[in-house]
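A.B. asks: This is a predicted model, with the sequence first.
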Amino acid sequence: MTLISRMARIAPVSVALMIAATSVSAQKKYDIGATDAEIKIGNIMPYSGAASAGGAIGRAEAAYFAMINGAGGIGGRKIDFITYDDAYSPPKVVEQARKLVEGDEVLFMFSPFGTPSNSAIQKYLNAKKVPQLFVFSGASRFAAPEKFPWTMMGWLPTYRLEASIHAKYLLKEKPQAKIGVLYQNDDGGKDYLKGLKEALGDKASSMIVAEESFDVAEPTIDTHIAKLKASGADTLIDLASPKFAAQAIKRVAAFDWRPLHIVASFSRSLGGVVKPAGLDNAQGIISATIAKDPEDRRWDNDPGMNAYNEFLTKAFPEGDRRDSNSLIGYGLAQMIIQVLKQCGDDLTRENVMKQATNLKDFRSEVLLPGIKMNTSPTNYTPVSQMQMTRLNGAGWEPVGDVISGDVR
């Protein structure tokens, strides 16, 4: 047999193998919750209860996904966004998570709200190997890939990182501050307090003069505010969920107490916190953020904010433009859309997790200039920078430069 004839015989086999290999590499891969037609995403929000202001995040996400579906979906697949109310109750969230995973058969969980709720379902979701993506909490337990590889954070920094940013601000601007700390009695609140003490270093014992923790079942936090005022604190760090943050702002004003009042980033919403507390009562409060403020006139002609305003007008008219939770929901939805685009036709839970942990310089245009989000298989905290802001009039104004925090 000549060389030519041997090659003629081999060539068709090689071509066939190449075609087969191409077919395999292009083959679509699905887990439960994904098909050629749809992608099922699970979500749990406090649409009622003590943290109901956070429900605006879920409503904005639902509106964004509906807009995406109206434009053809992702790779021709429509998003089926299944969102349930847990009333900010850990027993209820466990019931809803099981319903989503075992009943609705979602591909993954996206942006479930709150430290207590996410803590209650974290072990269950990791045991089931269901991605628990971009949780709305700053507790460091949600950024621990060595222990919980299927859980990662989203648009909140870790509480310890935010604490380090607050500490850096105080050490520069008010180094003799007498600090009173109000925090929720859960993993998140304890994380923050630990991070604050670490960041203040040797000055922690002299600067922190009082600590008050509260439980979400308490009807008010009036007695805690009274104790903090009585401590002689001239600086109040307020790590409370929106309902209690609004109460704190009102009570501080009622007591005619005038501390430097620092509010947690997740409770800086104009619509969800400042308005209920009273705009006059809230003047001068300080808070850190990663996102543009819709009420800030600096962004009147900003393309990113113009796109957001168009979204509110056309897709989410019931959304409050002043509510930062609506903007957060919009940004989180853009973030998960980027993950799904990176997944392509490999819509397995393993690949969803792989792509979520491989975001490179992700930017929603509602983020402040210069802020980018990056993740990796060993970095489950997308946020590492924040900007301090002060409430002035009806909006927030920047204070100083963007600050990088200590990622832990």
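C.D. replies: All right, it came through fine. Numbers count the residues shown, from 1 in each chain.
A.B. asks: Going by C-alpha atoms from here, please, whenever you check contacts or count neighbours.
C.D. replies: Will do.
A.B. asks: Just give me the neighbour total for residue 104.
C.D. replies: Neighbour count of residue 104, defined by other C-alpha atoms under 10 Å: 16.
A.B. asks: Then the one 10 residues further on?
C.D. replies: Close neighbours of residue 114, defined as other C-alpha under 10 Å, add up to 23.
A.B. asks: Next: residue 336.
C.D. replies: 19.
A.B. asks: And the longest helix seen in the chain, how far out from the chain middle?
C.D. replies: Longest helix of the chain, by residue count under DSSP state H: helix 3-25. Its chain's C-alpha centre and that of helix 3-25 lie 51 Å apart, by C-alpha atoms, centre = their mean, to the nearest Å.
A.B. asks: would you list every one of the helices in the stretch 251-400 of the chain?
C.D. replies: Ranges of helices within the stretch 251-400 of the chain are 275-277, 279-282, 303-314, 324-343, 349-356, based on DSSP state H, counting those that start in this stretch.
A.B. asks: Out of those helices, which gets nearest to residue 378?
C.D. replies: Judged by C-alpha to C-alpha, the one of these that comes nearest to residue 378 is helix 349-356, at 11.3 Å.
A.B. asks: neighbouring contacts of that closest one?
C.D. replies: 31, 107-108, 129-131, 133, 150, 336, 339-340, 342-343, 375, 377 (C-alpha atoms under 8 Å, 6 or more residues apart in numbering).
A.B. asks: and the comparison structure, right after this:
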Amino acid sequence: MNKDTFATPSRRDMLRLGGLTALGGVAAAAGIGGLAAPALAQKGQYDTGADDREVRIGQTLPFSGPASYIGVSGRVQLAYFERLNKKGGVNGRQVRLIALDDAYSPPKTVEATRRLIESEHVLGTFGSIGTACQAAVQRYMNSRKIPQLMIGTGAARFNNPREFPWTTPGSALYSTEARVLARHLLATKPDARIAILHQVDELGRDYLTAFREELGDRAKTMIVAEASYEVADPTADSQVLKLASTNASVFLNLTVGKFVSQSLRKVQETGWRPDQYLLSGSATISLLKPAGKGGEGALALRSVRSISSPRWKNDPAVIDYFSLLDAHLPNLDRTDNLGFAGYSMANVLHQMLERCGDNLTRDNLLKVATNLTDMTAPINLPGVNFSTTPEDYAPLRNYELSRYENDDWTGIKVLS
């Protein structure tokens, strides 16, 4: 058992890294009034980062920089545990979530992660964001055998239990989504002529590699055109025009960010009317609404519900999320799915810590994280559950095929 005493991080150091922390209103390492608490026999099994009183979990998020909009997820997670700690925490322990700002910059991620491990002495990290950012600390975390759990990215590199057993992805993998869609097209449109637009990055590579592999020999005849764009490009209009000239029957639109709205509008302008499939991560109402009529009829394999949809207004998790906002973050945009995603991630960590019981060792935390076949998250659509096993860390294997109509998504069927 580790009997480390955990000092509360200084305000100066937390501000230097843009850190935020959530802990309920109880004395943690010291007794009431600053008197040293008497030594007591510990009731559980612990590694650095946990004891009878609290468990420390760290994460890095972009509270500043080009992806600062993601920071809302972290603020909601902190509010979730602040509320939970006031109710007694998890299994009688306070949960101290320490979130540090990395500005979506790998060098800053390295600095912040080392701070979490070497100074804040966290049990592990959970829900940190960014493919490049988390890749920059993956070897560091694994060499120290510290859990790097539920990373917010769909890159396949994080599903590698043989080489990096302490790292698990938390988002639907691009490669899994690609294979599910390829199987669907082979079964329902075996004669489809497919045109593909993708960004030049790891997402595009992961998706296309898996999509082609799943199509097998049919890829040579089914894929009739392919175009790519760089994230720094002003638009992808010329690429859309090139693909439209093929009159393909299926348009695999793997764009992200502003290119989603732009490409949807351009397709509408050309008169090209293929079955258009979007990435699950791009199937957000905030990206489709600006496309106007161009978004109507778009298809996507989706794993999460949209908080702004009337379909979920009476869902218990949505009601509880809004209650959390009322009490802790009343000015937060209620239609922002990133906030609900943060609530959902906090709930998953809550469930995982409950399953750990009094065994808060790093080995046991990893064991729980890699055996989630019977767990779901509040944001997941019905029928979409976690599927991690010790041999395969892919978090999701099934999706809801949905169609975008009248500013909302309508479910068609669940695919796997």
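C.D. replies: Thanks, I have it. Nothing here was measured: the structure is a model prediction, and the numbers come from that model.
A.B. asks: re earlier: for residue 44 of structure 1, which of the helices of the stretch 251-400 of structure 1 is the nearest?
C.D. replies: Short answer: helix 324-343, nearest of the helices of the stretch 251-400 of structure 1 by C-alpha to C-alpha, at 12.9 Å.
A.B. asks: The closest one vs helix 349-356, what angle?
C.D. replies: 110 degrees (axes from the mean of the first three to the mean of the last three C-alpha atoms, to 10 degrees).
A.B. asks: check the fit of helix 324-343 of structure 1 onto structure 2 and give the mean distance.
C.D. replies: Mean deviation of helix 324-343 of structure 1 relative to structure 2 after superposition (mean C-alpha distance after the TM-score superposition for structure 1): 1.7 Å.
A.B. asks: hmm, back to that, so which bits of the longest helix of structure 1 are buried?
C.D. replies: By neighbour count with 16 or more other C-alpha atoms under 10 Å, helix 3-25 of structure 1 contains no buried residues.
A.B. asks: same check, this time on stretch 56-69 of structure 2
C.D. replies: Neighbour counts over stretch 56-69 of structure 2 (16+ other C-alpha under 10 Å) mark 56-64 as buried.
A.B. asks: for the residue mapped onto residue 266 of structure 1 from structure 2, what are its contacts?
C.D. replies: With TM-score structural alignment as the criterion, residue 266 of structure 1 lines up with residue 281 in structure 2. Applying C-alpha under 8 Å, 6+ apart to residue 281 of structure 2 gives the contacts 256, 302.
A.B. asks: Enumerate every residue touching residue 87 of structure 1.
C.D. replies: Taking C-alpha under 8 Å, 6+ apart, we find residue 87 of structure 1 in contact with 45-52.
A.B. asks: Equivalent analysis for residue 91 of structure 1, please.
C.D. replies: The contact partners of residue 91 of structure 1, by C-alpha under 8 Å, 6+ apart, come to residue 120.
A.B. asks: what do you get if the cut-off is 6 Å, keeping everything else the same?
C.D. replies: When contacts are counted by C-alpha atoms under 6 Å, 6 or more residues apart in numbering, residue 91 of structure 1 touches no other residue.
A.B. asks: about what we covered before: rebuild the helices of the stretch 251-400 of structure 1 as a markdown table, extending it with distance to residue 74 of structure 1.
C.D. replies: Converted to a markdown table, the helices of the stretch 251-400 of structure 1 look like this (distance: least, C-alpha to C-alpha, whole Å):
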| stretch | distance to residue 74 of structure 1 |
| --- | --- |
| helix 275-277 | 37 |
| helix 279-282 | 41 |
| helix 303-314 | 18 |
| helix 324-343 | 7 |
| helix 349-356 | 14 |
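A.B. asks: Quick check: which of those helices is buried the most?
C.D. replies: helix 324-343 (a mean of 22; mean count of other C-alpha atoms under 10 Å).
A.B. asks: so where in structure 2 does that one end up aligned?
C.D. replies: Aligned by TM-score structural alignment, helix 324-343 of structure 1 falls on residues 337-356 of structure 2.
A.B. asks: And the contacts of the matching stretch?
C.D. replies: For stretch 337-356 of structure 2, contacts defined as C-alpha under 6 Å, 6+ apart pick out 72-73, 76-77, 307, 377-379.
A.B. asks: Same question for stretch 186-204 of structure 2.
C.D. replies: So stretch 186-204 of structure 2 is contacted by 222-230, 248-255 (C-alpha under 6 Å, 6+ apart).
A.B. asks: Just the ones of the residues you listed in helices?
C.D. replies: residue 222.
A.B. asks: Are any of the contacts of stretch 186-204 of structure 2 buried, and if so which?
C.D. replies: Applying 16+ other C-alpha under 10 Å to the contacts of stretch 186-204 of structure 2 flags 222-229, 248-255 as buried.
A.B. asks: can you pull out the strands in the stretch 101-250 of structure 2?
C.D. replies: Along the stretch 101-250 of structure 2, counting by DSSP state E, counting those that start in this stretch, strands occupy 124-126, 148-151, 167-169, 194-199, 223-229, 250-254.
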